[in-house]
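> For reference, the sequence and a predicted model appear below.
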Amino acid sequence: MSPKANLPTQKVQLKSQQVDLILQPLIANDIQENLTRYDELFVTYSLSVVDRDSVVKSAHGTRYLGKVEKGAKISLDSIPGLRLDVKEGQKLGIQIALWEIDDYSKSQKFLNKVSSYSEALQIPLAFVEWSSVSNPLGWFLWGTRLSSVGLDFLASLDRDDLLGISEVVWTWEDLSLQNRPRIKRIQWKGKDSAINSFHYEFGYEIKVKDIVK
């Protein structure tokens, strides 16, 4: 027997990092609804951990922002952020979307359901393939597909209600770079016409902390 066969097997412990998503103020430089002189908005945001092209964990949040007039600056400090742990070799998906709705009461049922899923959701490995998520709505629906809430969302909203969406993928190497900027600024602009013109500025910050076990 080889001497190496008697050596105890050493368990390799993977590194992990704690990632926090923090929303920054929303600025309405221009709005879409010129007749009512306000846009009725809500924001959806999510973090998803991807391992070998499959989503293994996801956290979601939504917040109704109310009737927003041109020139308004909305502080989002009171909105709970999101937190997930990412292991070495995994990827982190970040999605934030801004929606304009005609009647909040029609979407309130959906938002209430999503609130019950706001904590991290454990999704079976290979439940949904990363490569198959080509529709922007798919990002936010990763976790909600565990129930019928995703279908309710599609039924209550029209694709035209989506004012803007930001999707970013961070690799483990990206998260490990200490000097990488952690704040992302977003510009959402409508068509160059008097009817559908709008301009929103938004941003978020991610904080990364090494987890020592």
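Received it, and whenever you're ready, just let me know what you need. Numbers count the residues shown, from 1 in each chain.
> switch to C-alpha atoms for all contacts and neighbour counts from now on
Will do.
> Name the residues of the biggest strand by length in the chain that are buried.
Counting residues, the longest strand found in the chain (DSSP state E) is strand 54-68. Buried residues in strand 54-68, counted by 16 or more other CA atoms under 10 Å: S54, V55, V56, K57, S58, A59, H60, G61, T62, R63, L65, V68.
> next, the one to line up against it:
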Amino acid sequence: MTDMEGVYRDAVTTRLMRRMGHALEHDLKSPVQGIYWALELALKSVSAPGTDEKTRAQVEKAVTMARKELTRLERTSRAFLSDSGISEGEGETRIDLSELTRETVRHFVTDAAIRNVRLTVDVPTEPVYVFGPRAGISQAVLTCVLHSLDSVPDGGTAEVVLKANGTHAMIEIVDDAGEAAEGQDPFGLGVLGMRIARVFVEGHGGEMKSAPAPEGGRRSTCLKLPVETTAQPA
């Protein structure tokens, strides 16, 4: 398959995934609402006088856990559909880069395990806010993580670290791959993806650099974005 054929294939796949994403967003609403109702009925069933206290406690604990998982499902699934470009984003907004980076990497943990690559993420516990289109920023991070996984040899490691100061946030991906994207096929899909990510990041006031590994060292890819410092209303 030529590079152009690959680009066309990926464009068609993305279009199909976007249509499926819209259907998935719609289809999530009914079953999730139905599960919430079922949980309410479960609570009512053990609230009647005479119910065994141990049974009531077990049901209440199970309902609490289920509600937390449903909340996580709704938040992460819809966000990931948007972040991946499968569904439409909401334009420019204030984004917690810590949460976005952590969730993006989390979606690749299984992929990394299949490739026999150890993938880790280290982000601040406090939010790190940047301003811009969430889908575009997430796709830049996603592209860099995927490029790292594609490049790291079997048994290697890739570490994603987010650091922030008063003016900028920097995501650094350090891995065991040998050469930077610039040293690979300039028309390969992976390199084109990295070039698109760089154009997007630099177009929003940031920087993106990829350095090949020095002898006996590790490769580094950095995305740097200005921090959003505007005070938010209480």
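That came through fine. Since this is a predicted model, take the numbers as computed values, not measurements.
> TM-score them against each other, please.
Once the chains are laid over each other, their TM-score by TM-score structural alignment, normalised by the length of the first structure reads 0.23; 94 aligned residues with a CA RMSD of 6.3 Å.
> can you redo the buried residues of strand 54-68 of the first structure as TSV with distance to I74 of the first structure?
Converted to TSV, the buried residues of strand 54-68 of the first structure look like this (distance: CA to CA, whole Å):
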residue	distance to I74 of the first structure
S54	35
V55	32
V56	33
K57	30
S58	26
A59	23
H60	20
G61	17
T62	15
R63	12
L65	8
V68	8
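> quick one: which two of the residues you listed are the most distant?
Spanning the widest gap among the buried residues of strand 54-68 of the first structure are S54 and V68, at 37.4 Å by CA to CA.
> Could you find the closest non-adjacent residue to the residue positioned nearest the centre of the second structure?
The residue lying closest to the centre of the second structure (CA atoms, centre = their mean) is T104, at 1.7 Å. Leaving aside its sequence neighbours, T104 of the second structure sits nearest to L142 (CA to CA, 6 or more residues apart in numbering; 6.4 Å).
> Count the neighbours of the one you found for me.
21 (other CA atoms under 10 Å).
> ok, it to M194 of the second structure distance?
10 Å (CA to CA, to the nearest Å).
> Distance of the residue nearest to T104 of the second structure relative to G190 of the second structure?
12 Å.
> can you pull the contacts of the spatially closest residue to V55 of the first structure that is not a sequence neighbour?
Nearest residue to V55 of the first structure, sequence neighbours excluded (CA to CA, 6+ apart): V49, at 5.8 Å. Residues near V49 of the first structure by CA atoms under 8 Å, 6 or more residues apart in numbering: V55, V56, K57, S58, L84, V86, Q90, K91, L92, G93.
> next one: L162 of the first structure
By CA under 8 Å, 6+ apart, L162 of the first structure lies in contact with A97, L98, W99, E100.
> repeat that for 10 Å
Counting by CA atoms under 10 Å, 6 or more residues apart in numbering, L162 of the first structure makes contact with L41, V43, A97, L98, W99, E100, I101, P136, L137.
> Now the fifth one: closest residue in space that isn't a chain neighbour?
Going back to what we said before, that points to W99 of the first structure. With CA to CA, 6+ apart as the criterion, W99 of the first structure has its nearest non-adjacent residue at 4.7 Å, and that residue is L162.
> try the first one
By the measure of CA to CA, 6+ apart, the closest residue to L41 of the first structure outside its immediate chain neighbours is E100, 4.7 Å from it.
> Between the two ends of stretch 118-137 of the second structure, how far is it?
End-to-end for stretch 118-137 of the second structure, by CA to CA: 24 Å.
> and the longest helix for the first structure?
The longest helix of the first structure (DSSP state H) is helix 104-115.
> which residues are contacting the helix or strand following that one?
Sequence-wise, the next helix or strand downstream of helix 104-115 of the first structure (DSSP states H and E) is strand 121-122. With contacts defined as CA under 10 Å, 6+ apart, strand 121-122 of the first structure is touched by S48, V55, V56, K57, S58, A59, H60, W142, G143, T144, L146.
> Tell me which stretches of the first structure form helices.
104-115, 136-144, 149-156, 172-176.
> helices or strands next to the last one in the packing?
The elements that helix 172-176 of the first structure packs onto, with contact taken as 3 or more CA pairs under 10 Å, 6 or more residues apart in numbering; DSSP states H and E, are strand 16-23, strand 82-87, strand 91-100, strand 199-211.
> Including mean neighbour count and distance to D30 of the first structure, could the ones you listed go into CSV?
Converted to CSV, those look like this (neighbours: other CA atoms under 10 Å; distance: least, CA to CA, whole Å):
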stretch, mean neighbour count, distance to D30 of the first structure
strand 16-23, 18, 20
strand 82-87, 21, 28
strand 91-100, 21, 13
strand 199-211, 17, 5
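> Turn these into CSV, columns for distance to S107 of the first structure.
Converted to CSV, these look like this (distance: least, CA to CA, whole Å):
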stretch, distance to S107 of the first structure
strand 16-23, 22
strand 82-87, 22
strand 91-100, 11
strand 199-211, 22
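> Of all these, which one is nearest L154 of the first structure?
strand 91-100 (12.7 Å).
> Measure how the closest one sits relative to strand 16-23, angle-wise.
Relative orientation of strand 91-100 of the first structure versus strand 16-23 (axes from the mean of the first three to the mean of the last three CA atoms, to 10 degrees): 10 degrees.
> for the second structure, what spans make up the strands?
92-96, 118-122, 129-133, 157-164, 168-175, 207-211, 219-226.
> TSV please, covering the ones you listed and showing mean neighbour count.
Putting those into TSV (neighbours: other CA atoms under 10 Å) gives the following:
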stretch	mean neighbour count
strand 92-96	16
strand 118-122	17
strand 129-133	19
strand 157-164	20
strand 168-175	22
strand 207-211	18
strand 219-226	21
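> any chance of the ones you listed in TSV, with distance to V59 of the second structure too?
Listed next are these as TSV, based on distance: least, CA to CA, whole Å:
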stretch	distance to V59 of the second structure
strand 92-96	34
strand 118-122	35
strand 129-133	38
strand 157-164	39
strand 168-175	42
strand 207-211	50
strand 219-226	46
